[in-house]
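Peer 1: compute the structure for the input listed below.
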Amino acid sequence: MLGTYILIGLGVLILGAVVLIYNRLVAKRQMVKNGWADIDVQLKRRTDLIPRLVDTVKGYAAHENTLFEDVVAKRGEALAAGDDPQARGAAESALSRPVARLVAVAEAYPDLKANQNFLDLQKELSDTESKIEMARRFFNGAVRELNTAVESFPANLMAGLFGFRTSAFFEIETADRALPSVDFKEE
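Peer 2: Here you go, the predicted model:
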């Protein structure tokens, strides 16, 4: 009789541990999804700003057609990259380069630099880049926690059983996101 109680107690203890580990994995996976949604919102905001920025600069720098075409093409690739953090990170890094060049070209036009619409767009783009960085840090922290939980014992035994997988980090190279400071003054 005592042996039966011990087995029942042991079974309840094991079941409780399974439930706790499962719920912990679910919570961490939800944090990753939440983090990705935050990044996606900011990336879409940046993507929506780009055509307005291009249109504003176009009027002043009509001879920069290849740059405008490059921005539009890279924006399309970024939109098409979907929800895969690695593919999206690469596409967003590729988009950052021509956008930085676009802002640099704008620096060569004093009338454009003084244009309030351009200044507002430039400020919005800078704010969005900061928000992307914050969202990326949150997402990567959530991914780190999920990956650690999925790969740690005893959760790793259950993670595979219940379909929990590690996630990829979202990375945009910092150098790619930095908007260049360009001075076209002649010496």
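
Peer 1: every contact and neighbour count from this point should use C-alpha atoms.
Peer 2: Noted.

Peer 1: buried residues in the helix or strand harbouring Phe118?
Peer 2: Assigned by DSSP states H and E, Phe118 belongs to helix 116-151. Going by neighbour count (16 or more other Cα atoms under 10 Å), the buried part of helix 116-151 is 118, 121-122, 125-126, 128-129, 131-147, 149-151.

Peer 1: one more, for comparison:
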Amino acid sequence: MTMALICIGLLALLLGWGAWVFNRLVRLRNQVNTAWADIDVQLTRRHDLVPALVAAVKAYAGHESAVLQAVTQLRAQAVAQKGRARLGEVESSLEQALGNLLALKEAYPDLKANENFAQLQRDLVDTEEQLQYARRFYNGAVRDYRDGIQRVPDVLIARGFGFREAEFFQAEDESRAAVRVEMVR
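Peer 2: Next up is the predicted model:
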């Protein structure tokens, strides 16, 4: 009788531990998904600003077609991208191209003085700051989730219930270097 109660007690403890680990892993996975949704919101906001910014620059610096075309193409690629890792690469390239686009204001004083362009630039800078925060939060959530699914003995529950690793949001190697801007006058 006593041995049966001990076995039942151990089984109850084991089931309780398994339920606690499972629930914690679900919370961490949901945190990763929520953090990704926050990045997606900021990327959508950035993508919505790009056409207006390109139109404002085109009005003053239409012959800078290479810069305008690069930004437009990268925006289209970013909007079409589904994979998180590849999206990080495309977004890093878009960020560099936007830096080049914003640098054109120095070569075109009328553009620099345009209030619409100035407001778009402020909105874009605000979006970039929010995006930077969202990326850091997402990568922290991915780190915590990865720790959770790799920790012994929690890994037994993670593997048993199909918890898979999430990808970090990473920049391309080229985007880690300082952006070089050349102005043609």
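
Peer 1: and the TM-score between them?
Peer 2: The TM-score (TM-score structural alignment, normalised by the length of structure 2) is 0.92; 184 aligned residues with a Cα RMSD of 2.2 Å.

Peer 1: that older thread, what's the helix or strand following the helix holding Phe118 of structure 1 aligned against in structure 2?
Peer 2: Following helix 116-151 of structure 1 in sequence order, the next helix or strand is helix 155-162 (DSSP H and E). Aligned using TM-score structural alignment, helix 155-162 of structure 1 spans residues 154-161 in structure 2.

Peer 1: contact partners for Gly99 of structure 2?
Peer 2: Val179 (Cα atoms under 8 Å, 6 or more residues apart in numbering).

Peer 1: quick one: it and Arg180 of structure 2, what's the gap?
Peer 2: Using Cα to Cα, to the nearest Å, Gly99 of structure 2 is found at 9 Å from Arg180 of structure 2.

Peer 1: what do you get for Leu124 of structure 2?
Peer 2: Using Cα to Cα, we find Leu124 of structure 2 at a distance of 20 Å from Arg180 of structure 2.

Peer 1: how close does the helix holding Phe118 of structure 1 sit to structure 2?
Peer 2: Overlaying structure 2 shows helix 116-151 of structure 1 at a mean distance of 0.5 Å from the equivalent residues (mean Cα distance after the TM-score superposition for structure 1).

Peer 1: other SSEs contacting that helix?
Peer 2: Counting by 3 or more Cα pairs under 8 Å, 6 or more residues apart in numbering; DSSP states H and E, the packing neighbours recorded for helix 116-151 of structure 1 are helix 2-58, helix 155-162.

Peer 1: so which of these gets nearest Phe169 of structure 1?
Peer 2: helix 2-58 (9.9 Å; Cα to Cα).

Peer 1: now the angle from that closest one to helix 155-162?
Peer 2: Helix 2-58 of structure 1 and helix 155-162 meet at an angle of 80 degrees, taking axes from the mean of the first three to the mean of the last three Cα atoms, to 10 degrees as the criterion.

Peer 1: list the helices and strands helix 2-58 of structure 1 packs on?
Peer 2: Counting by 3+ Cα pairs under 8 Å, 6+ apart, helix 2-58 of structure 1 packs on helix 65-80, helix 85-106, helix 116-151, helix 155-162.
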